[in-house]
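Q: here is a sequence together with a model predicted from it:
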Amino acid sequence: MAPYASDDMTAPGEADGPRARRRRAARYVVPVTVMGVAAATIGLVPAIADSGDPDLPEITAAQLIEKIAQSDVEQLSGTVKITTDLGLPDLGGLESGLASGATERGGDGGSSADPSAKLTELASGTHTLRVATDGPDRQKLSLLENAAEYSLIHNGEDVWGYDSESNEVYHGTVDASGEDREQQPPATPEDFAEEALKSVDDTTSVTVDGTAQVAGRDAYRLVVKPKQSGSTVGAISIAVDHETGMPLKFTLTPASGGAAVVDVGFTQVDFDKPAASTFEFTPPEGAEVTEEGEPDRAREHSGKPEGAPKSGEDLAEGLGGPKMLGEGWNSVAVFDTGEEGGLPTGEAGGDLGGFLDSLGDRVEGDFGTGTVFSTRLVNALITEDGKVYAGAVTKDALVKAANQGK
């Protein structure tokens, strides 16, 4: 089917209404606390081949966004996949080793079943998951692995993580008000669509580009593109279920071309109410159970001397909220680490400086000197005066923002 000649949504007023009314969707994953900028760009599911273009009634972009806003799906079960290709630098096995070690330790000496460590595995590669949800208080996600499975279960105020490979269990609770659930990273096509549509303003083009079939269901294809130059985002495609209005697939392709950075889509979905037993969990006999907060207490009594290097978590807490430069898709977040001297790059940095130089590009400007570290979506500039500039913008746009923010 040819693309619909739909309207190009560019006026802020047209998008503000749907965004203001957008409901807080039921989540499939309970809160996790350790996710970086790159990890925040991931969801749970990749592209599947269209099995035909269904013949559906024409719809405008504004009407389709309104359809998404009015979607009230709270019960479903299905199979999803995630393929993430951020183009992270090859660290010669170091990266996978660090990730493996973090998973085994559960972050800082905690359980391997702690979701804050386990779910970081979704930041790269292809993964298959099973998901189920029954309203805002009951969700289950299972990450299928070779001869093993990791399950994350939210039932009422209880959160259970179970790693079958290590036979370890993590138990925590969520705020009864639901505030904790609002802090979790994107986890489904619906979550990603919600975040993408928040960016709709006069710097954005939004159109309806025909139809598709996803997981055997008829869907409209909504396409969101930046109008500005300088963004690393090429286009975002959202397949929206014709019947329910729920996003079934989310694909983000980079401006540089090639494979999608994030490709998320259901391979099977059922909107019937899952059985109550789906969300029940009892720790298996012999399993090691870690209660929420135990790793923190372990760190408090670790005897780490005053003045010791800060952990990544400590540094993140010290950065505070970012200052924003630019507008729309060219927005750049600025953090001041307060660490003069920046990274140990160049000859003065010795072997570590040479290693970091091999991963990034040295740049100079009105802001001074620094190093740009790049992925296919997010670029970050770390300057020698301790500032960090990060955004989904090109290296040139990042340097320009740093010069203007000086």
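A: The structure has been received and is ready for your questions. Bear in mind that the values here come from a model prediction, so they are computed numbers and not experimental data. Numbers count the residues shown, from 1 in each chain.
Q: C-alpha only now, for contacts and for neighbours.
A: OK.
Q: right, and residue 166 touches residue 111 too?
A: No: counting by CA atoms under 8 Å, residue 166 sits too far from residue 111 to count as a contact (9.4 Å).
Q: which one's more surrounded, the two?
A: For residue 166 and residue 111, the more surrounded residue by other CA atoms under 10 Å is residue 111, and the numbers stand at 31 against 15.
Q: helix/strand/coil for the more buried one?
A: The three-state label given to residue 111 by DSSP: H, G, I helix; E, B strand; the rest coil is coil.
Q: can you give me the distance of it to residue 288?
A: Applying CA to CA, to the nearest Å, the value for residue 111 to residue 288 is 8 Å.
Q: what is in contact with the two at once?
A: 168-169 (CA atoms under 8 Å, 6 or more residues apart in numbering).
Q: relative to residue 172, how far out is residue 111?
A: Residue 111 is 12 Å from residue 172, where distance means CA to CA.
Q: typed the wrong thing, it's residue 102
A: Taking CA to CA, one finds residue 102 at 19 Å from residue 172.
Q: those two: who's more crowded?
A: For residue 102 versus residue 172, the count of surrounding residues by other CA under 10 Å is larger for residue 102: 20 against 15.
Q: tell me which helix or strand the more buried one sits in.
A: Here residue 102, judged by DSSP states H and E, is contained in helix 94-105.
Q: helices and strands around that helix, which ones?
A: With contacts defined as 3 or more CA pairs under 8 Å, 6 or more residues apart in numbering; DSSP states H and E, the packing partners of helix 94-105 are helix 115-118.
Q: which SSE is immediately downstream of the helix it packs on?
A: Going down the chain from helix 115-118, the next helix or strand is strand 125-134, by DSSP H and E.
Q: and here's the other structure:
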Amino acid sequence: MAPYASDDHTTAGEADEPRAGRRKAARYVVPVAVMGVAAATIGLVPAIADSGDPDLPEITAQQLVQKIAESDVQRLSGTVKITTDLGLPDLGGLESSLLSGAGRADDGGSSADPSARLTELVSGTHTLRVAADGPDRQKLSLLEDAAEYSLIRDGKDVWGYDSASNEVYHGTAEEGAARGEHRPPATPKDFAEQALKAVDGTTSVTVDGTAQVAGRDAYKLLVEPRQEGSTVGAVSVAVDAETGLPLKFTLTPASGGAAVVDVGFTQVSFARPAASTFDFTPPKGAEVTEDDELGRAAEDAERHGESGRGLAEELGGLGGARGQDGVRTIGEGWSTIAAFDTGGEGLPAAGSGGDAGGFLDSLGDKATGKFGSGTVFSTRLVNALITEDGKVYVGAVTKDALVKAADAGK
């Protein structure tokens, strides 16, 4: 992230647009949508340590964001706890598989494929072990009740291993980058960097005292929208006072209640991890799937109309390749809405009857306006309006904001 050019605020870059991909599109729609609308303007309120919190030197919000930008931690190891509560509809456990889409063994993929496994982080509470020794040696392990999934990069080699199925994925860093494959955010740094990519005057950013996280002294950066209509209440980032590394990230909704995303280190060390941490040899008897085999499996599935697209892509192409070329944005900052036309007839009207109509009625809310009628699908953060004529409006905004945008589009 580039240094700030002024004492007040400046644009640090646009939020990344969702990447198209045969099997990857729907899998990342939630993390991308959650973070993609974030923006910030830098306040100059100094941090004053509260009683009982670390007594650290005063710092302005601009200096603290600069500290994050200049952080260059190359070596670390630790444990991360991540809790995500998007308020997705209860589909009896199907929501995770719908979000992950293809890439599992039952649709021609591998259960060790990281593009499928790590989308589990979009729901529930998970414990991760992370380690890094420079940009080319990294390891992330997702700990489960009786199993473990590990993603390891050692130089050009990328390995994924699912101990439950004894399946192995193998690819190279160049292959993954060429297709735009990147794991979803998993550490406080990942989330903080995405949240601070866009910097403008729609947000108040201040320093909100100090704290201790994983035994480290930290400053607390508080990010709050100045605009009405956003479903985001606030973003809080605990920043290591010594290194500038984000240690904890919390996003709370405007509606109140538990955090939508809460991810933080419970233990962290900046010592160099042992070299053996990044060693991996497929266990005896393991099924190894090479990256190019996964690509061919996806192509075969698409040719037969069995690509296993995720729920978001099925509901009008949200986050998917369909209609992406025609995406336009309405508004700015926290009230940004992405709009596109699927080119289809939209969804069955609410109350129209039939299996499809009844199922959609149970998931969404009827919406009407000058644009006509449609259905709003809601989470605690991201809402989407899909009109009967196939137009889609989506953003971290309220239902009223989506209806207003659809009316203005007529």
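A: Yes, it's here. Source: prediction; values computed, not measured.
Q: TM-score for the pair, please.
A: With the length set by TM-score structural alignment, normalised by the length of structure 1, the two chains reach a TM-score of 0.85; 376 aligned residues with a CA RMSD of 3.0 Å.
Q: which SS class is residue 16 of structure 1?
A: From three-state DSSP, the assignment for residue 16 of structure 1 is helix.
Q: what's the spacing between the counterpart of it in structure 2 and residue 196 of structure 2?
A: Aligned against structure 2 by TM-score structural alignment, residue 16 of structure 1 finds its counterpart in residue 10. To residue 196 of structure 2, residue 10 of structure 2 is 11 Å away according to CA to CA.
Q: which of these two has more neighbours?
A: Counted by other CA under 10 Å, residue 10 of structure 2 and residue 196 do not tie: residue 196 has more neighbours, with 25 against 17.
Q: please say which position in structure 1 the more buried one maps to.
A: So, by TM-score structural alignment, residue 196 of structure 2 is matched to residue 197.
Q: how far away is its match from residue 177 of structure 1?
A: The gap separating residue 197 of structure 1 from residue 177 of structure 1 is 25 Å, by CA to CA.
Q: residue boundaries of the helices in the stretch 301-410 of structure 2?
A: 311-314, 354-363, 399-408 (DSSP state H, counting those that start in this stretch).
Q: corresponding residues in structure 1 for stretch 389-403 of structure 2?
A: Counting by TM-score structural alignment, stretch 389-403 of structure 2 pairs with residues 385-399 of structure 1.
Q: for the matching stretch, buried residues please.
A: Residues of stretch 385-399 of structure 1 classed as buried under the neighbour-count rule (16 or more other CA atoms under 10 Å) are 385-395, 397-399.
Q: just stretch 255-269 of structure 1 next, same as before
A: Within stretch 255-269 of structure 1, the residues scored as buried using 16+ other CA under 10 Å are 255, 260-269.
Q: what is the end-to-end distance of that stretch?
A: 31 Å.
Q: hmm, who's touching that stretch?
A: For stretch 255-269 of structure 1, contacts defined as CA under 8 Å, 6+ apart pick out 41-48, 76-86, 188-189, 214-216, 231-235, 248-254, 376-377.
Q: ditto for stretch 134-145 of structure 2
A: 74-75, 126-132, 148-156, 277-278.
Q: how is the aligned partner of residue 90 of structure 2 in structure 1 assigned, secondary-structure-wise?
A: With TM-score structural alignment as the criterion, residue 90 of structure 2 lines up with residue 90 in structure 1. Using three-state DSSP, the structure places residue 90 of structure 1 in coil.
Q: number of nearby residues for residue 90 of structure 1?
A: When neighbours are counted by other CA under 10 Å, residue 90 of structure 1 registers 10.
Q: now do the contacts for it.
A: Residue 90 of structure 1 touches nothing, counting by CA under 8 Å, 6+ apart.
Q: cool, residue 76 of structure 2 as well?
A: Under the criterion of CA under 8 Å, 6+ apart, the neighbours of residue 76 of structure 2 are 130-133, 268-273.
Q: can you rerun that using 6 Å?
A: Residue 76 of structure 2 is in contact with 131-132, 269-271, counting by CA atoms under 6 Å, 6 or more residues apart in numbering.
Q: please report how far residue 204 of structure 1 lies from residue 14 of structure 1.
A: Applying CA to CA, one obtains 12 Å for the distance of residue 204 of structure 1 from residue 14 of structure 1.
Q: cool, and residue 234 of structure 1?
A: Counting by CA to CA, the gap from residue 234 of structure 1 to residue 14 of structure 1 is 22 Å.
Q: neighbour count: these two, which is higher?
A: For residue 234 of structure 1 versus residue 14, neighbours defined as other CA under 10 Å are more numerous around residue 234 (18 against 14).
Q: give me the nearest residue to the more buried one, chain neighbours excluded.
A: In space, and not counting its chain neighbours, residue 234 of structure 1 is closest to residue 255: 3.7 Å by CA to CA, 6 or more residues apart in numbering.
Q: so residue 288 of structure 2 touches residue 166, yeah?
A: No: the pair residue 288 of structure 2 / residue 166 is not scored as a contact, 9.0 Å apart, by CA atoms under 6 Å.
Q: can you show me the strands along the stretch 201-350 of structure 2?
A: Here the stretch 201-350 of structure 2 has its strands, by DSSP state E, counting those that start in this stretch, at 203-213, 216-225, 232-240, 246-253, 261-269, 287-290, 328-330, 337-341.
Q: structure 1: matching residues for the last one?
A: So that's strand 337-341 of structure 2. Using TM-score structural alignment, strand 337-341 of structure 2 pairs with 332-336 in structure 1.
Q: tabulate the contacts of residue 76 of structure 2 (CSV), appending distance to residue 29 of structure 2 and neighbour count.
A: CSV is the format used below for the contacts of residue 76 of structure 2 (distance: CA to CA, whole Å; neighbours: other CA atoms under 10 Å):
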residue, distance to residue 29 of structure 2, neighbour count
131, 26, 25
132, 26, 25
269, 32, 15
270, 32, 15
271, 35, 12
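Q: among the residues you listed, which one sits closest to residue 60 of structure 2?
A: Nearest to residue 60 of structure 2 among the contacts of residue 76 of structure 2: residue 270, at 25.4 Å, using CA to CA.
Q: what do we get in structure 1 for residue 354 of structure 2?
A: Per TM-score structural alignment, residue 354 of structure 2 is aligned with residue 350.
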